[in-house]
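1. have a look; sequence and predicted model below, questions after that.
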Amino acid sequence: MDLIRDIINQLYERVLSFIQTSSPATLQLSGILGLALALIGYFQLRGGNAVPPARPPTLSRPERSQQTQSQPSSSKPESSISTVQNIRVTRDSPIARTVQSRLQGVRRVTISCPNVILQPGQILETAALHPEAAEIVKEMCYMRLEVYLISMVSDDIGEALISGALESEGVSSASTQFAEGMVPSHRVLFCSTLEGKVAIVRQLEPDLHVDSLDSTVEGLQRFIPALWQVVQSGNDTSVGSNAYKEGGATAANVQRGPSLSAFFGLQ
């Protein structure tokens, strides 16, 4: 404080001496400057004794995790809006219970339609389905399994006949959108050669493949976990007997049966 007073006194003496020796024009400007200096000194003098105002306390913002925890438990989590397609439907019917029990742990199935879903015969003017096989495929779809239907055809006419038969029986839909108990149209596949069918199945990597041809089973036996082969009448048709042997060793992942329904004990 004493230092500030000394500075103000020195300034005052200098200003006073300047006023006494200066011309009137200079005094007008000097008077303004002097008044400003006096005011500055006065406020500095008062400011030295003043107590600085207390700083208001700052409230820390709660962390994001705390805000999340403080939300009421009644709010719906995002997981509750999950897609319906990931939920398996429980249907109370003999065939539904059998299919669900037999296919526990299976997520993806590929089926070769000829002689499995489609009745034997040349696809020239019409394509007929096995009713029991069609119902089994529907139950697979109700379980939300990824079901792919594969057919080997020689032209567009055969493709159209098979697609029409599957849609008319309610096995597949004409849309790529999900439909209850139906195979979407983009999972109904066609090929023109046996090699093409084997390549499709290997690319899809199903848990189970169902076919009727020895050559297809032979080509897939080393790559697919489980293979079911529907054999023609007159062969060994007991379910569980092996269809293919490689190097004299029985293929444990291959089962045979007279029809698709036989694998579920429905025949």
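-> Structure received.

2. every contact and neighbour count from this point should use C-alpha atoms.
-> Noted.

3. the strands in the stretch 51-200 of the chain, which residues?
-> 108-112, 146-152, 188-191 (DSSP state E, counting those that start in this stretch).

4. turn those strands into a markdown table, columns for mean neighbour count.
-> Output for the strands of the stretch 51-200 of the chain, formatted as a markdown table (neighbours: other C-alpha atoms under 10 Å):
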| stretch | mean neighbour count |
| --- | --- |
| strand 108-112 | 22 |
| strand 146-152 | 21 |
| strand 188-191 | 20 |
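
5. quick one: which of those strands is nearest residue 68?
-> strand 146-152 (37.1 Å; C-alpha to C-alpha).

6. same for the closest one, what does it pack against?
-> Judged by 3 or more C-alpha pairs under 8 Å, 6 or more residues apart in numbering; DSSP states H and E, strand 146-152 is in contact with strand 108-112, helix 131-142, strand 188-191, helix 194-204.

7. quick one: closest of these to residue 161.
-> Nearest of those (C-alpha to C-alpha): strand 188-191, 11.9 Å.

8. against that first model, consider the following:
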Amino acid sequence: MADYSKEEFLQLIKRFGVYVTVKISNLLHGLDLRSIGALAGLAVAIVFTWRLLRSPSGPQRRRPKRPAVAPSSSGMSTLPNTNVVASRVCSSSEDSRAENVIDEFFLPVKPTLGQIVRQRLSEGRKVTCRLVGVILEESTPEELQKQATVRSSVLEVLLEITKFCDLYLLERVLDDESEKKVLLALEDAGVFTSSGLVKDKVLFCSTENGRTSFVRQLEPDWHIDTNPEIVTQLARFIKYQLHISPVKPERTASNVFSSPSLEQFFGSL
């Protein structure tokens, strides 16, 4: 039984080597040096294991001969044909099993949300973002006079942005009470404790032009806003912009992107 398992494993290794050769020939063109080094290390490990298993580990036991099978009444033996069919089925099953194992090995690794955020922001290091309609459930400054509610679905994305970006949150408010409501909502949501954001980077103004002025002074790599007029005005001055809108707007410039929400832009929904 042990010898049979060893031979079976050797056959699996051989099929693995053939299949890996095909996979590598298809993938090698798009790999970087680090990936190529990893595949080379894997190949060396496979060859080493194969040679180790091939080396004799002691006297081989002689298998007992199978008893001869008496011919059937028709003068033909049916058992050999059955053995051939079973052998082919077994070989096919082993090939399929080996291919499934290798296919799983070569499956692309799903990127993390942090990697997606860095990629979508093109490694931008400073981001300005409007609060209303993006971070908050409320859609107008008038609603902030009653309450301020942080959207729970945006918190994970917000955390990843603050890990490697200098983030500033901007909003127009109509009174001091609205400002207090916004800061309290952000604090209750854990924004100031779970991320690198501090209260000093939450800026308030009394007009839409004031928010535009903030953005131009901060000179971010990215600005995120819901107001199409502000997005249009800043297109000449800001490297990239994200326009949050429930309806896909007409693209005004090549450096302006659009999405129904901040989470959907980063594919976290």
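-> Cool, got the structure. From a predicted model like this one, the values you see are computed outputs, not experimental measurements.

9. so what number do they get for TM-score?
-> Overlay of the two chains. TM-score (TM-score structural alignment, normalised by the length of structure 1): 0.55; 157 aligned residues with a C-alpha RMSD of 1.9 Å.

10. related to what we said a few turns ago, out of the strands of the stretch 51-200 of structure 1, flag the one nearest residue 230 of structure 1.
-> strand 108-112 (10.0 Å).

11. quick one: contacts for residue 139 of structure 2?
-> 132, 133 (C-alpha atoms under 8 Å, 6 or more residues apart in numbering).

12. same deal with residue 208 of structure 2?
-> Neighbour list for residue 208 of structure 2: 172, 230 [criterion: C-alpha under 8 Å, 6+ apart].

13. where's it relative to residue 227 of structure 2, distance?
-> 9 Å (C-alpha to C-alpha, to the nearest Å).

14. do you know which of the strands of the stretch 51-200 of structure 1 lies nearest residue 65 of structure 1?
-> Evaluated over the strands of the stretch 51-200 of structure 1, closeness to residue 65 of structure 1 peaks at strand 146-152, with 38.6 Å, by C-alpha to C-alpha.

15. which residue range of structure 2 does that closest one align onto?
-> Alignment of strand 146-152 of structure 1 against structure 2: residues 166-172, by TM-score structural alignment.

16. mean deviation, the matching stretch versus structure 1?
-> For stretch 166-172 of structure 2, the mean deviation from structure 1 after alignment is 0.5 Å (mean C-alpha distance after the TM-score superposition for structure 1).

17. quick one: the helices in the stretch 1-150 of structure 1?
-> In the stretch 1-150 of structure 1, the helices defined using DSSP state H, counting those that start in this stretch lie at 2-21, 24-49, 64-69, 94-102, 131-142.

18. so which of the ones you listed is the most surrounded?
-> Using mean count of other C-alpha atoms under 10 Å, the stretch among the helices of the stretch 1-150 of structure 1 with the greatest mean number of neighbours is helix 131-142 (a mean of 21).

19. look up the average distance of it to its aligned counterpart in structure 2.
-> With mean C-alpha distance after the TM-score superposition for structure 1, helix 131-142 of structure 1 departs from structure 2 by a mean of 1.6 Å once superposed.

20. between that helix and strand 108-112, how many degrees?
-> Orientation check (axes from the mean of the first three to the mean of the last three C-alpha atoms, to 10 degrees): helix 131-142 of structure 1 against strand 108-112 gives 150 degrees.

21. the inter-axis angle of helix 131-142 of structure 1 versus strand 146-152?
-> Using the same axes, to 10 degrees: helix 131-142 of structure 1 against strand 146-152 is 140 degrees.

22. could you check the angle helix 94-102 makes with helix 131-142 of structure 1?
-> Using the same axes, to 10 degrees: helix 131-142 of structure 1 against helix 94-102 is 60 degrees.

23. and helix 131-142 of structure 1, what does it pack onto?
-> Applying 3+ C-alpha pairs under 8 Å, 6+ apart, one finds that helix 131-142 of structure 1 contacts helix 94-102, strand 146-152.

24. so how far is stretch 241-259 of structure 2 off the chain centroid?
-> Relative to the chain's own centre, stretch 241-259 of structure 2 is displaced by 23 Å; criterion: C-alpha atoms, centre = their mean, to the nearest Å.

25. isn't residue 218 of structure 1 up against residue 251?
-> No - with contact defined as C-alpha atoms under 8 Å, residue 218 of structure 1 does not count as touching residue 251 (9.7 Å).

26. between those two, which contacts overlap?
-> Contacts common to residue 218 of structure 1 and residue 251, judged by C-alpha under 8 Å, 6+ apart, are residue 244.

27. trace residue 231 of structure 2 over to structure 1, please.
-> In structure 1, residue 231 of structure 2 lands on residue 217 (TM-score structural alignment).

28. one more: residue 145 of structure 2?
-> Counting by TM-score structural alignment, residue 145 of structure 2 lines up with residue 124 in structure 1.

29. now that match, nearest residue through space, not along the chain?
-> residue 158 (6.9 Å; C-alpha to C-alpha, 6 or more residues apart in numbering).

30. residue 16 of structure 2 too?
-> Closest to residue 16 of structure 2 by C-alpha to C-alpha, 6+ apart is residue 98, at 6.2 Å.

31. what helix or strand does that neighbour sit in?
-> Assigned by DSSP states H and E, residue 98 of structure 2 falls within helix 79-105.

32. which strands and helices lie in contact with that helix?
-> helix 2-27.

33. tell me how far the helix it packs on lies from the chain's centre.
-> 30 Å.

34. read off where the helix holding residue 98 of structure 2 ends up in structure 1.
-> By TM-score structural alignment, helix 79-105 of structure 2 lines up with nothing in structure 1.
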